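Asker: Pasting the sequence and the predicted model now:
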Amino acid sequence: MARRITPSQFRSKMRQAQSKIRQAESKYKQAVNKLNQEIRTYNSKVRTHNARVRANRDRLRREIQKLQRNSSKTQYVTFRTSVSTVQRSYTTLESRAEAQAYDERFDRFLDLSEREAANSAAVMNVLDGETPEEQSESSLLESGIDDILKAISQDVFDRWHGALFALSPQNPDAARHFCTSARELLTEILEKFAADEEVKNALPDCELTQQGKPTRRAKIRFFFYRHGIADDTATSFVDDDMENVVQLFRVFNDGTHGSSGKFAHAQLMAIRARVEDAVSFLWSIITGSAFAAA
């Protein structure tokens, strides 16, 4: 026998049912709104990423065209060869990316690699007397890598800013002072975040120098390893990029720059930007920010 309910109980149950329907509709609308917001956010990121990629590629293309125009010049031969090595290394990296060898985690790494390839060509072009596309107006008392420097040590921060302070076209010793500090900075980063024994323990088959120490390439491979990445092409590009910066330091020591033995202001600023971006690139690999999914 069906249970009889009063009109008041019936109305109460109807209100409860209607309330549940309204709650369900509200949750559905919230879910739809959230999904639409995520889609809009994703599309925005895609548009931003694509615009950045186009800008990077356009800049790289222009710098390579200038490089080819000056390819017959005999000045800075060793550095010019290093720049060519970086371009070949990046072409190999790009080919693997186009073959879908990398997932979305590598998007930022590939963006930064393209910037590095353009930077290496840009410095060569500026040394050849070309007008730089991006004129740096940053203060000598500020640096785009200050946060990185402070994370390493206060001493590194102070020495770097001392080098920037001396970076003046009127200072005949500016290049040597700057290059010494930059070389020390790269060395200190590698030594602090890829200690020899730590690298050997993690990568027993790593490449060693004649002195039995892990090579720079091995330490770069170690940085990738810590983020669960093993990729020889990516490792090679980073190593070639760092070698290009080291070769840039040797340009300072050759004494072949300019008739007065000094670099012009635009050249000094381009060299500074090259080093700072390279340090930032290496740091993004050490910290893993280069592999963070968008």
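Answerer: It's in. Predicted, not measured: the structure shown is a model, and the values here were computed from it. Residues are numbered from 1 along each chain as shown.

Asker: alpha carbons only for contacts and neighbour counts from here, please
Answerer: Will do.

Asker: where do the helices sit along this protein?
Answerer: 7-69, 77-98, 107-127, 146-152, 154-165, 174-193, 196-202, 216-226, 232-254, 265-287 (DSSP state H).

Asker: let's bring in a second one:
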Amino acid sequence: MIRQAQQKQRQAIDKINRELRAHSQRVNQAVRNYNQQVTAYNARVRANRDRLARELARLSRPTASSRQVTLRVSFNAVHRAYECLERAADAGQLDQKYSEILDLSEREAANSAGLVNAFEGDAEQTSGAAPDEPASPVTPFLEIISSELADRWRGALYSLSPRNPDAARHFCTSAREIIARILQTKAPDDAVAAATPDCDRTPQGTPTRRAKVRYLLRVRGLDQADLEAFVESDISNVVDLFEVFNTGTHGTAGAIKLTQLQALRKRVEDGIAFLSHLVQ
């Protein structure tokens, strides 16, 4: 009986030791995973910040065409909104839950500047995919909303070919419709009006796009004035591209270079990705 009791005691101790070792291994793995995520995040932040600085440095030259002026005006609105958002973050007004959206906001500002530089003949050289490459990171998100919306995006990418003289106009038309559809699906007029009866409204009486942005941020628990202003200016920057390219003739549209088409795709694609992060 004594030996049996001693054996059971040893077995219990061994079991406890095994559980402690397993727990220690899980903790160590969790710490390693966290450190890897922090390292990757910090690398992304540095990359975005460095790229934004490079793109801003390129914007020191004067503009020439009306298209370039329009693109710069739209970018300036994005950049001012980003600077306000960055000051709010530096002042400690945004806690940890805003970290990822701040990272993406910096990327959006850099993309907006990059597009201006591309159309002013000073694009940063990249090794990205062809503009009309059908594979896209935002397609799965659009599939969740509707297969029709994902098909529209695939069609937009297909149209963004250097061989298409109206590539930019076709692409931006589809992009504007896609963004409007996302906002209407994720922030329906009735839901926005019910949540905020006194929200800003269009002349037709429906909630404005900014009211929808405010609604989406509140749903995500990211209700902050500077972030709201940035998101609105960022969406406007993408949507304004339709107006920029809609007035172009076939000859003007056909003069768009491969690097410019790549910058255009990146601006719109990352803009949709940014919006998808807010609505998920």
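Answerer: Looks like it came in fine. Predicted model only: the values in this text are computed from it and were never measured.

Asker: Please work out the TM-score for the two chains.
Answerer: Scored against TM-score structural alignment, normalised by the length of the second structure, the superposed chains reach a TM-score of 0.90; 277 aligned residues with a Cα RMSD of 2.2 Å.

Asker: if we can go back for a sec, of all the helices of the first structure, which one is nearest residue 139 of the first structure?
Answerer: In terms of Cα to Cα, the element of those nearest to residue 139 of the first structure is helix 154-165, at 9.2 Å.

Asker: buried sites along that closest one?
Answerer: Buried positions in helix 154-165 of the first structure, judged by neighbour count with 16 or more other Cα atoms under 10 Å: 156, 157, 159, 160, 161, 162, 163, 164.

Asker: mean per-residue distance, that helix to the second structure?
Answerer: Mean deviation of helix 154-165 of the first structure relative to the second structure after superposition (mean Cα distance after the TM-score superposition for the first structure): 2.7 Å.

Asker: Now do residue 280 of the first structure against residue 196 of the first structure, distance only.
Answerer: Distance from residue 280 of the first structure to residue 196 of the first structure, counting by Cα to Cα, to the nearest Å: 22 Å.

Asker: Correction: the previous question concerned residue 97 of the first structure.
Answerer: Relative to residue 196 of the first structure, and taking Cα to Cα, residue 97 of the first structure is found at 31 Å.

Asker: For the two, indicate the residue with more neighbours.
Answerer: Remark: of residue 97 of the first structure and residue 196, residue 196 carries more neighbours, 18 against 15, as counted by other Cα atoms under 10 Å.

Asker: can you pull the contacts of the more buried one?
Answerer: The contact partners of residue 196 of the first structure, taken as Cα atoms under 8 Å, 6 or more residues apart in numbering, are 213, 214.

Asker: Quick one: map it onto the second structure.
Answerer: By TM-score structural alignment, residue 196 of the first structure lines up with residue 189 in the second structure.

Asker: and its match, how far is that from residue 10 of the second structure?
Answerer: Here the criterion is Cα to Cα. By it, residue 189 of the second structure lies 67 Å from residue 10 of the second structure.

Asker: Same check on residue 213 of the second structure?
Answerer: For residue 213 of the second structure, the distance to residue 10 of the second structure - Cα to Cα - is 62 Å.

Asker: These two: which is more packed in?
Answerer: Taking other Cα under 10 Å, residue 213 of the second structure and residue 10 do not tie; residue 213 has more neighbours (25 against 12).

Asker: so how far is residue 88 of the second structure from the more buried one?
Answerer: Remark: distance between residue 213 of the second structure and residue 88 of the second structure (Cα to Cα) = 19 Å.

Asker: now do residue 167 of the second structure
Answerer: Counting by Cα to Cα, the gap from residue 167 of the second structure to residue 88 of the second structure is 39 Å.

Asker: who has more neighbours, these two?
Answerer: Counted by other Cα under 10 Å, residue 167 of the second structure and residue 88 do not tie: residue 167 has more neighbours, with 24 against 16.

Asker: For the equivalent of that one over in the first structure, which residues are in contact?
Answerer: In the first structure, residue 167 of the second structure lines up with residue 174, judged by TM-score structural alignment. By Cα under 8 Å, 6+ apart, the contact set of residue 174 of the first structure is 163, 166, 167, 168.

Asker: Can you report how many residues lie near the last one?
Answerer: The local packing of residue 168 of the first structure (other Cα under 10 Å) involves 19 other residues.
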